[in-house]
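Colleague: the following block contains a protein sequence and its predicted model.
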Amino acid sequence: MSHINVEELRDIVQDAHLSFLLGAGASADLFEPLGDVENWLTYLAQDHGADGSTVKRVRASVYAYFFERVIDPNTSVVSEQAGAEAVLDTYRSFLRTLNTLLVRRRSSILDKQVSLFTTNIDLATEVAGEELQLELNDGFSGRYLPLFSASNFGTVKSRRSLQYDNLAEVPAFNLIKLHGSTSWATRSIGFGQETRDAIVFNSNTALLDLIRGKLKEADQVLYEIDKKTNIEELLSNAEEPDASQRVLLESFMANYEKLAIVNPTKDKFGLTVLNQNYYDLLRIFSNTMEKENSVLFVIGFSCRDEHIRELIIRGARTNPTLQVIVFAYHSSEVQVLKDRLSADLAANGNILVLGPPESYDAEDQETYTLRSITKAFFEPLLPKAPRKADSVVDVRLKIAAPLERDDDQ
């Protein structure tokens, strides 16, 4: 099957446990996709006989590129500046549509929850969800000092009416950020007699502002990076930084490493607390796909991340009731995604890769973004508004006075 119609999709959405995997392409309205950043950093982690300080200089340049295009734009999301309106509007439409589908769900057996897994570290989902006043569970609990724990996911919430004491489940979104977030921070917290590192919620952008300032100071020392950069050539031609330049590079990297995110490298993690939570969240992702009668929609994800890719393939092979539906951004990427997921070899035939219709005119080529997917696939599932009457009939009734009994007769 290489396509799906509205009725087939409606049955899946209505009768299955819903989960989504959102990649960098879902936030492409503001944040640039990673490109070859992971491959560059993996290459730099290997021994190429280059001087250590030279490698650090090139590595810092790659992280600067990553920071400017993927991390720093979060400042505009938090402050809801005009430049972030497009991506926020995309997530508002997406979340609003899913919330309505949950409210109108015909099954009373399935809970009204959606699991939103994402490799993105931006705050677009949180900001859009709060604007819509949705029940969004991001894994934090607590008022004074919100702490993160994977055990907080999956909580079912209900609301009781004040007048009739009716109990109804509230539609909820579990936002599971596999690679951390710019709103995460690590801190040593006292738990009884012991102290251990924990992830706390950080709503301000002070750290981003600090890193941006350190990046500006080191700008003249860093190499210019773009999507066409040949990292091997750059490393071979790189010059060893002098003492003053090393100070600037180390200052930038020291502050960058305070971010509680999983960096785009093969080993993925550096901080122990992130390492532990990364595996916990991957386990939740794996367990979700093991549920009977589940569906995973994959949007904006290139499937290059081998950890996540292998979990999807294993889930599809071991759970025949799981349906994986992958949306390719461009028609030319359909076969690429099929190959990465071994979709054609899936024993259960339950990995479906959908791509936009091909066009002979490159300028008219349709693409599947989170915005277009919401509009083309999920909005048609919403209940239609009642149809207006074709005509109005004016009926006038006249009520006569009741007959009275005449007792004299």
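Modeller: Happy to help now that I have it.

Colleague: alpha carbons only for contacts and neighbour counts from here, please
Modeller: Will do.

Colleague: quick one, helices of the stretch 301-409 of the chain?
Modeller: Secondary structure of the stretch 301-409 of the chain (DSSP state H, counting those that start in this stretch): helices located at 306-318, 334-341, 370-373.

Colleague: okay if I get those helices as TSV plus distance to A243 and mean neighbour count?
Modeller: Formatted as TSV, the helices of the stretch 301-409 of the chain follow (distance: least, Cα to Cα, whole Å; neighbours: other Cα atoms under 10 Å):
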stretch	distance to A243	mean neighbour count
helix 306-318	38	17
helix 334-341	45	18
helix 370-373	47	19
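
Colleague: quick one: which of these is nearest L30?
Modeller: Nearest to L30, of all these, is helix 370-373, at 12.6 Å by Cα to Cα.

Colleague: list of residues touching the closest one?
Modeller: G25, A26, S27, T90, Y91, S93, F94, I299, G300 (Cα atoms under 8 Å, 6 or more residues apart in numbering).

Colleague: separation between the second one and N120?
Modeller: The one in question is A26. Distance, A26 to N120, by Cα to Cα, to the nearest Å: 9 Å.

Colleague: in JSON lines, list the helices of the stretch 301-409 of the chain along with distance to E363.
Modeller: Converted to JSON lines, the helices of the stretch 301-409 of the chain look like this (distance: least, Cα to Cα, whole Å):
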{"stretch": "helix 306-318", "distance to E363": "31"}
{"stretch": "helix 334-341", "distance to E363": "19"}
{"stretch": "helix 370-373", "distance to E363": "16"}
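
Colleague: rewinding a little: and the contacts of helix 370-373, which is closest to T195?
Modeller: Looking across the contacts of helix 370-373 and measuring by Cα to Cα, the closest to T195 is S27, at 37.0 Å.

Colleague: looking at the helices of the stretch 301-409 of the chain, which is nearest to L167?
Modeller: It is, among those and with distance given as Cα to Cα, helix 370-373, at 33.7 Å.

Colleague: can you give me the strands in the stretch 251-400 of the chain?
Modeller: 294-299, 322-327, 351-354 (DSSP state E, counting those that start in this stretch).

Colleague: turn the contacts of helix 370-373 into CSV, columns for distance to K216.
Modeller: As requested, the contacts of helix 370-373 are exported to CSV (distance: Cα to Cα, whole Å):
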residue, distance to K216
G25, 28
A26, 29
S27, 26
T90, 31
Y91, 31
S93, 36
F94, 36
I299, 34
G300, 31
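
Colleague: which ones among these lie within strands?
Modeller: With DSSP state E as the criterion, strands contain I299 from among the contacts of helix 370-373.

Colleague: generate a ChimeraX selection restricted to the buried subset of the contacts of helix 370-373.
Modeller: Filtering those down to the buried ones (16 or more other Cα atoms under 10 Å) takes a single ChimeraX command:
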select :25,26,27,90,91,93,94,299,300
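
Colleague: closest to L322 among the contacts of helix 370-373?
Modeller: Among the contacts of helix 370-373, and counting by Cα to Cα, the member closest to L322 is I299, at 16.8 Å.

Colleague: is S2 in a helix, a strand, or coil?
Modeller: Recorded secondary structure, S2: coil (DSSP: H, G, I helix; E, B strand; the rest coil).

Colleague: would you mind measuring from it to Q81?
Modeller: 40 Å.

Colleague: try this one side by side with the last:
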Amino acid sequence: MDEEVLKQLRKLAITKQLNFLIGSGASVPAIPLMNYFKDTHEKSGNEQLAEKVQYISDKILSDKFYTECEIAEKNMYIVFEMYQKFIESIVSLVNLSNSRQTPKNVNIFTTNYDLFIEKATDQVLKKHRLVFNDGASGYFERYLDSSNYNHTVSYKGLNDNYINEIPSISLIKPHGSVNWEKRNANIMIKGEVVDNPVIVKPDGLESATTFENNHFHEMLRVFQLELDKPQSILFVIGFSFQDKHIAKMVRRAVQNPELMVYVFGYSDTDRQTYLNNLQYKSERPNFKILTPKNFDEHHKNEYYNAEKGENLYNFTLSNLTRILSGATLEDLKHGKA
């Protein structure tokens, strides 16, 4: 990929209201994609996936997570470190932004109900000044409420001689989470994996399930409102737009000429898949799809495909992180935003 385009991506990430949409592909290989799980007489593929997500999430919350690296769960550690580096890159980006022009807040929307982002952010919080907003309020009992988003937190000097906005990350999970537990008409966000989590399973009925539950509808409403804001940018990764309701919301949002959407495909064949799922014949001026062929060797992964008998390339969350991590104030001097 041309170096100027990389600088353009970094400049947009620094100067615009930054949003991410992260799908199940980002947690591979720790958690396989839905088509990996086949229905059996005992359990459906959806049930197997939910159990896998609960198992992995429970593992990463364990006190032994850093001391007992099981060979069988090697992929879990790889994915966790990938998410941690991703969160760290976001903090660096926000610290470069000018709060007088753009709020120092990044929105992460994810259809995943695993706890990789929460665990990774918890580690980053130990090293960086950062506000993490998962939409909950309360102390001993924390309940989800979409009105808790869109908050800013500032730090003022000891002598009240200056005020600095503290970088913040808002995590919005439209499909629920394995640490969400239903309490009467509310959702409690707990610090552990619960037995019967509030989640929308990928069964092809996501739209119907979402609208049956007011909480999920509220999460999607936040998504739509953020994309409708002026001077916003959305980076999409690990998400194929098979969720028809979210795909419809993105199509609607692209009508906002001030919104810029970049979709990063795992493989080159994803380009046509995304266009088909979005019912697009081609890309739009403010809707671009980037796949491995758009990047040079330094920004994609090479692997051997035994089925085709040739070396192929893919693009993952770690590659996007590497691009964003290279952002500096010099990027603001290049390209047009």
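Modeller: It's in. Just so you know, these numbers come straight off a predicted model, no measurement behind them.

Colleague: about what we covered before: show me the one of the helices of the stretch 301-409 of the first structure that comes nearest Y360 of the first structure.
Modeller: Of the helices of the stretch 301-409 of the first structure, nearest to Y360 of the first structure by Cα to Cα is helix 334-341, at 16.6 Å.

Colleague: which residue numbers in the second structure go with the closest one?
Modeller: Counting by TM-score structural alignment, helix 334-341 of the first structure pairs with residues 271-278 of the second structure.

Colleague: could I get the contacting residues of P146 of the first structure?
Modeller: Counted by Cα under 8 Å, 6+ apart, P146 of the first structure has contacts F140, V200, F201.

Colleague: can you redo the strands of the stretch 251-400 of the first structure as a markdown table with distance to Y279 of the first structure?
Modeller: Formatted as a markdown table, these follow (distance: least, Cα to Cα, whole Å):
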| stretch | distance to Y279 of the first structure |
| --- | --- |
| strand 294-299 | 19 |
| strand 322-327 | 22 |
| strand 351-354 | 24 |
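
Colleague: tell me how far the longest helix along the second structure is from the chain's mean position?
Modeller: What stands out as the longest helix in the second structure, according to DSSP state H, is helix 74-96. Relative to its parent chain, helix 74-96 of the second structure has a centroid offset of 11 Å by Cα atoms, centre = their mean, to the nearest Å.

Colleague: what helices or strands is it leaning on?
Modeller: Contact analysis of helix 74-96 of the second structure by 3 or more Cα pairs under 8 Å, 6 or more residues apart in numbering; DSSP states H and E lists helix 3-15, strand 105-110, helix 116-124, helix 317-325 as its packing neighbours.

Colleague: can you rerun that using 6 Å?
Modeller: On a contact count with 3 or more Cα pairs under 6 Å, 6 or more residues apart in numbering; DSSP states H and E, helix 74-96 of the second structure meets helix 317-325.

Colleague: P380 of the first structure pairs with which position in the second structure?
Modeller: So P380 of the first structure corresponds to G326, using TM-score structural alignment.

Colleague: same question but for T265 of the first structure, I mixed them up
Modeller: In the second structure, T265 of the first structure lands on D203 (TM-score structural alignment).

Colleague: ok, now which ones touch that match?
Modeller: Applying Cα atoms under 6 Å, 6 or more residues apart in numbering, we find D203 of the second structure in contact with no residue.

Colleague: I'd like to know how far it sits from Y143 of the second structure.
Modeller: 27 Å.

Colleague: then T291 of the second structure?
Modeller: 39 Å.

Colleague: quick one on the thing from earlier: roughly how far apart are the match of P380 of the first structure and E3 of the second structure?
Modeller: G326 of the second structure is 11 Å from E3 of the second structure, by Cα to Cα.

Colleague: near I60 of the second structure, how many other residues are there?
Modeller: 19 (other Cα atoms under 10 Å).

Colleague: which element is it on?
Modeller: helix 45-61 (DSSP states H and E).

Colleague: quick one: that helix to the first structure mean distance?
Modeller: Here helix 45-61 of the second structure, set against the first structure after superposition, deviates by a mean of 2.3 Å using mean Cα distance after the TM-score superposition for the first structure.

Colleague: next, the angle from that helix to helix 116-124.
Modeller: Inter-element angle recorded for helix 45-61 of the second structure and helix 116-124: 10 degrees (by axes from the mean of the first three to the mean of the last three Cα atoms, to 10 degrees).

Colleague: what residue of the first structure takes the place of S154 of the second structure?
Modeller: By TM-score structural alignment, S154 of the second structure lines up with S158.

Colleague: so who does its match touch?
Modeller: Contacts of S158 of the first structure were listed using Cα under 6 Å, 6+ apart, and they are A168, E169, V170.

Colleague: that one: what's its closest spatial neighbour, skipping adjacent residues?
Modeller: The shortest distance from S158 of the first structure to any non-neighbouring residue, by Cα to Cα, 6 or more residues apart in numbering, is to E169 (4.0 Å).

Colleague: would you mind finding the match for the one you found in the second structure?
Modeller: Under TM-score structural alignment, E169 of the first structure pairs with E165 in the second structure.

Colleague: could you measure from the most centrally placed residue in the first structure over to S108 of the first structure?
Modeller: Closest to where the C-alpha atoms of the first structure average out (Cα atoms, centre = their mean) is T118, at 3.1 Å. T118 of the first structure sits 28 Å away from S108 of the first structure, going by Cα to Cα.

Colleague: please apply the same query to N120 of the first structure.
Modeller: Distance of N120 of the first structure to S108 of the first structure, given as Cα to Cα: 32 Å.

Colleague: more crowded one of these two?
Modeller: Just comparing N120 of the first structure and S108: by other Cα under 10 Å the higher neighbour count belongs to N120, 28 against 8.

Colleague: just tell me what the more buried one corresponds to in the second structure.
Modeller: With TM-score structural alignment as the criterion, N120 of the first structure pairs with N112.

Colleague: which SS state does that match fall under?
Modeller: Going by three-state DSSP: N112 of the second structure is coil.

Colleague: what residues are up against it?
Modeller: N112 of the second structure sits next to S24 when contact means Cα under 6 Å, 6+ apart.

Colleague: ok, of the contacts of P146 of the first structure, which come out buried?
Modeller: Using 16+ other Cα under 10 Å, the buried ones in the contacts of P146 of the first structure are F140, V200, F201.

Colleague: still on that earlier bit, for the longest helix of the second structure, list every residue counted as buried.
Modeller: 75-77, 79-80, 82-96.

Colleague: what sits up against it?
Modeller: I14, P29, A30, K104, A120, S318, T321, S325.

Colleague: could I get those residues as JSON lines with distance to L130 of the second structure?
Modeller: Formatted as JSON lines, these follow (distance: Cα to Cα, whole Å):
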{"residue": "I14", "distance to L130 of the second structure": "17"}
{"residue": "P29", "distance to L130 of the second structure": "28"}
{"residue": "A30", "distance to L130 of the second structure": "27"}
{"residue": "K104", "distance to L130 of the second structure": "10"}
{"residue": "A120", "distance to L130 of the second structure": "13"}
{"residue": "S318", "distance to L130 of the second structure": "21"}
{"residue": "T321", "distance to L130 of the second structure": "18"}
{"residue": "S325", "distance to L130 of the second structure": "17"}
